[in-house]
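[1] compute the structure for the input listed below.
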Amino acid sequence: MAKPFVVIPADFRAFDGNVWHAVPHQYVRAAVEGAEVLPLLIPALETGNDPDAILDRVDGVLLSGSRTNVHPSYYSDGEARDLDGPFDIGRDATVMPLVRRALERGIPLLAICRGIQELNVALGGTLASDIQEQPGIWDHRKPDVPELDTAYGIRQTVLVKEGSCLASVLGAGEVRVNSLHRLAISKAAPQLAIEALAEDGTVEAVSVIGAKAFAVGVQWHPEYWVGKDTPSNKLFAAFGEAVRAYADSKAKVTA
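    I've put the predicted structure just below:
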């Protein structure tokens, strides 16, 4: 069987006076090596993307992390502050309908970092900014160091809930991860089950209640250590298995 395709929505970024539709290589590499699927990148367009046309051609959705944040207008009545940014309106407009349609159609989904926040907002949840300023909450932000292996170092413990979808992949109890963020889920969407918490109570993983296929979001970065870290490998392998199962079922329908 040919390798199935997964879609990765791009960021809209500016480099040297030009604008690009770009995805960090670590997610592409993890899709190929960890999930054993082939990634397709789609542009971050404010208008013009057709979610169903995209999903007709793929067997999974991978939402990457990013240096940008979901615009507060998607989950709050308050005006966006400069410190809530930077924003990527094109990615927001692309991902929100894509997530909802993927879930409706039963297409496997893995959402990472910004992705878990997009998943929560797409289903009606809210986000909190600069969580490190809240009483009792740790500083989850990326360390300001030049070495990426240090910045993405596995340094934090999360507690995976017994009986959760994630527990069936990683096992229940403590798992060491590399969670790097200053935004986090504030109010979880009604359709989401909280799968894992940091020791300070921050939501670190969710799954979609009643999903027709694998649909998990994690706040940490398993893509970075695929090939070296067992929990990271297990998570991408589970996503890849779900993608292949969906592709196989789709092929049987059209046969």
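[2] going forward, measure contacts and count neighbours with C-alpha atoms only.
    Fine.
[3] what's downstream of the host helix or strand of Ala205, the next helix or strand?
    Assigned by DSSP states H and E, Ala205 falls within strand 203-208. Once the chain leaves strand 203-208, the next helix or strand it forms, by DSSP H and E, is strand 215-218.
[4] now what about that following strand, what contacts it?
    103, 108-113, 115-116, 119, 166, 204-208 (CA atoms under 8 Å, 6 or more residues apart in numbering).
[5] which is the next helix or strand following it?
    Following strand 215-218 in sequence order, the next helix or strand is helix 230-254 (DSSP H and E).
[6] what packs against that next one?
    The contact analysis (3 or more CA pairs under 8 Å, 6 or more residues apart in numbering; DSSP states H and E) places helix 230-254 against helix 167-170.
[7] got the contact list for the helix it packs on?
    160-161, 231, 234-235, 238.
[8] quick revisit: which parts of the strand holding Ala205 are buried?
    Buried residues in strand 203-208, counted by 16 or more other CA atoms under 10 Å: 203-208.
[9] try stretch 191-204
    192-198, 202-204.
[10] how about stretch 57-67?
    Buried, per 16+ other CA under 10 Å, within stretch 57-67: 58-66.
[11] so the closest residue to Ala35 other than its chain neighbours versus Asn233, what's the distance?
    Closest residue to Ala35 apart from its sequence neighbours, by CA to CA, 6 or more residues apart in numbering: Gly240 at 4.1 Å. Distance of Gly240 to Asn233, given as CA to CA, to the nearest Å: 10 Å.
[12] between these two, which one's more packed in?
    Gly240 (28 against 20; other CA atoms under 10 Å).
[13] and that one, how far from Pro24?
    Using CA to CA, Gly240 is found at 19 Å from Pro24.
[14] ok, Ser64 next?
    From Ser64 to Pro24 the distance is 8 Å (CA to CA).
[15] Ala128 now?
    Taking CA to CA, one finds Ala128 at 25 Å from Pro24.
[16] higher neighbour count, these two?
    Using other CA under 10 Å as the criterion, Ala128 and Pro24 rank with Ala128 on top: 15 against 12.
[17] for that one, give me its contacts.
    Neighbour list for Ala128: 183-186 [criterion: CA under 8 Å, 6+ apart].
[18] just these: which are in strands?
    Secondary structure from DSSP state E places 184-185 of the contacts of Ala128 in strands.
[19] of the contacts of Ala128, closest to Ala213?
    Nearest to Ala213 out of the contacts of Ala128 is Ile185 (CA to CA; 22.4 Å).
[20] residues near the nearest residue to the closest one once chain neighbours are set aside, how many?
    Computed as CA to CA, 6+ apart, the closest residue to Ile185 that is not its neighbour in sequence is Leu127, at 4.6 Å. Using other CA under 10 Å, Leu127 has 20 other residues around it.
[21] compare with the first, here's sequence two:
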Amino acid sequence: MGSNASKPVMGLTTYTEKASWGVWHTDAALLPSSYVDSVRNVGGIPVLLPAGDTDVLSAVDALILTGGADVEPHRYGQQPQDKTVTRPERDAFEFALVRAALDRGMPVLGVCRGMQVLNVALGGSLTQHLPDRVGHSEHQPSPGVYGPTHVTLADGSRVAGILGAQTKCQCYHHQAVEELGDGLRAVGWAADGTIEAVELPGADFVVGVQWHPEQDTQEVRLFAALVAACR
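    Presented below is the predicted three-dimensional model:
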């Protein structure tokens, strides 16, 4: 494992996207700095994980599956709809990564897409375009705009123990959990019934949240709990 006893090492999956900096415009393995700052601010060491081999898990103490593009629908037995945008190379890495992390008993936190990866990796499915089901776009109001969402958390759940019975969070998702993966328990819901948090009972720390805790200083409590689970 990668810990130095006082500061656990947190592995964060990255985006492979075209990016621009200085005179360059090329493919990059990148991640919003808000994730890195959130981990640092609670006493963890952030390490970015580009797509590759699952052997990288030997260098970290916990896995954070970050946000990003949609999961390929064929992974849960559906054909892609017109609003579904995927990154197959990222899916291949992250699905292998989450399975390896669960096999190791490693603490895992899934954020937005990361929660969906966790759910589908365990046999669950997704709603490909949430507004078609709930009749509104409040979970993703417009491109680049987060939707403030009130989430009710299940009494006795790990997430409620961290955040309380209710939390107001920043959402940015047009997809959502439809059928739960094997063993997962829904522990958080928006007012429209959308599942906003899941956890794996019996595991030391396997949690998914549909919102973006790295965008809210109050929600870094989730990252702090992940760091604590490594100690």
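[22] and of the contacts of strand 215-218 of structure 1, the nearest to Trp225 of structure 1?
    For the contacts of strand 215-218 of structure 1, the nearest to Trp225 of structure 1 is Ile112 (13.3 Å; CA to CA).
[23] from Asn120 of structure 1, how far out is that closest one?
    According to CA to CA, Ile112 of structure 1 stands 12 Å off from Asn120 of structure 1.
[24] neighbour-wise, which of those two wins?
    Between Ile112 of structure 1 and Asn120, counting by other CA under 10 Å, Asn120 is the more crowded of the two (30 against 25).
[25] check contacts around Ile133 of structure 1.
    Actually, residue 133 of structure 1 is Glu. It isn't Ile. Going by CA under 8 Å, 6+ apart, Glu133 of structure 1 touches no other residue.
[26] wait, Val243 of structure 1
    Going by CA under 8 Å, 6+ apart, Val243 of structure 1 touches 4, 6, 59-60, 107-108.
[27] endpoints of stretch 165-174 of structure 1, how far apart?
    15 Å.
[28] what does stretch 175-191 of structure 2 give?
    End-to-end distance of stretch 175-191 of structure 2 (CA to CA): 16 Å.
[29] in structure 1, which residues correspond to that stretch?
    Per TM-score structural alignment, the counterpart of stretch 175-191 of structure 2 in structure 1 is residues 183-199.
[30] got the contact list for the matching stretch?
    The contact list for stretch 183-199 of structure 1 (CA under 8 Å, 6+ apart) reads 117, 120-121, 123-131, 156-161, 164-166, 202-209, 219.
[31] repeat for stretch 21-37 of structure 1
    The contact list for stretch 21-37 of structure 1 (CA under 8 Å, 6+ apart) reads 3-6, 8-13, 38-39, 41-44, 64, 223-224, 226-227, 233, 236-241.
[32] go again using 7 Å as the cut-off
    3-6, 10-13, 38-39, 43-44, 64, 223-224, 226-227, 233, 236-237, 239-240 (CA atoms under 7 Å, 6 or more residues apart in numbering).
[33] make a ChimeraX selection of the buried ones in these.
    Selection of buried members from the contacts of stretch 21-37 of structure 1 for ChimeraX, criterion 16+ other CA under 10 Å:
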select :4,5,6,10,11,12,38,39,43,44,64,223,224,226,233,236,237,239,240
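[34] following superposition onto structure 2, what is the mean distance for stretch 95-104 of structure 1?
    Here the mean offset of stretch 95-104 of structure 1 against structure 2 after fitting is 1.1 Å, by mean CA distance after the TM-score superposition for structure 1.
[35] buried sites along that stretch?
    Quick answer for stretch 95-104 of structure 1 (16+ other CA under 10 Å): 95-96, 98-99, 102-103.
[36] okay, these in TSV with secondary structure next?
    TSV is the format used below for these (DSSP: H, G, I helix; E, B strand; the rest coil):
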residue	secondary structure
Val95	helix
Met96	helix
Leu98	helix
Val99	helix
Ala102	helix
Leu103	helix
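[37] one step back: ok, of the contacts of strand 215-218 of structure 1, which one's closest to Gly78 of structure 1?
    Leu119 (20.2 Å).
[38] from Gly171 of structure 1, how far out is that closest one?
    Leu119 of structure 1 is 23 Å from Gly171 of structure 1, by CA to CA.
[39] what of Gly115 of structure 1?
    22 Å.
[40] who's more crowded, those two?
    Gly115 (26 against 16).
[41] skipping adjacent residues, who's closest to that one in space?
    Leu63 (4.7 Å).
[42] that neighbour: what's it in contact with?
    Counting by CA under 7 Å, 6+ apart, Leu63 of structure 1 touches 8-9, 110-112, 115.
[43] just give me the match in structure 1 for Pro201 of structure 2.
    By TM-score structural alignment, Pro201 of structure 2 lines up with Ile209.
[44] any idea how far its match lies from Glu133 of structure 1?
    31 Å.
[45] do the same with Tyr75 of structure 1
    Applying CA to CA, the value for Tyr75 of structure 1 to Glu133 of structure 1 is 20 Å.
[46] ok so, going back, tell me which of the buried residues of stretch 191-204 of structure 1 is nearest to Lys250 of structure 1?
    Leu192 (25.8 Å).
[47] which stretches of structure 2 form strands?
    Counting by DSSP E, the strands of structure 2 are 9-13, 15-21, 24-30, 45-49, 62-65, 108-111, 126-127, 147-153, 166-171, 176-177, 185-190, 195-199, 206-209.
[48] quick one: those strands as CSV, columns for distance to Glu89 of structure 2 too.
    Output for these, formatted as CSV (distance: least, CA to CA, whole Å):
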stretch, distance to Glu89 of structure 2
strand 9-13, 12
strand 15-21, 9
strand 24-30, 12
strand 45-49, 13
strand 62-65, 15
strand 108-111, 18
strand 126-127, 19
strand 147-153, 28
strand 166-171, 25
strand 176-177, 21
strand 185-190, 28
strand 195-199, 25
strand 206-209, 22
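[49] any idea which of the ones you listed gets closest to Arg87 of structure 2?
    strand 15-21 (8.5 Å).
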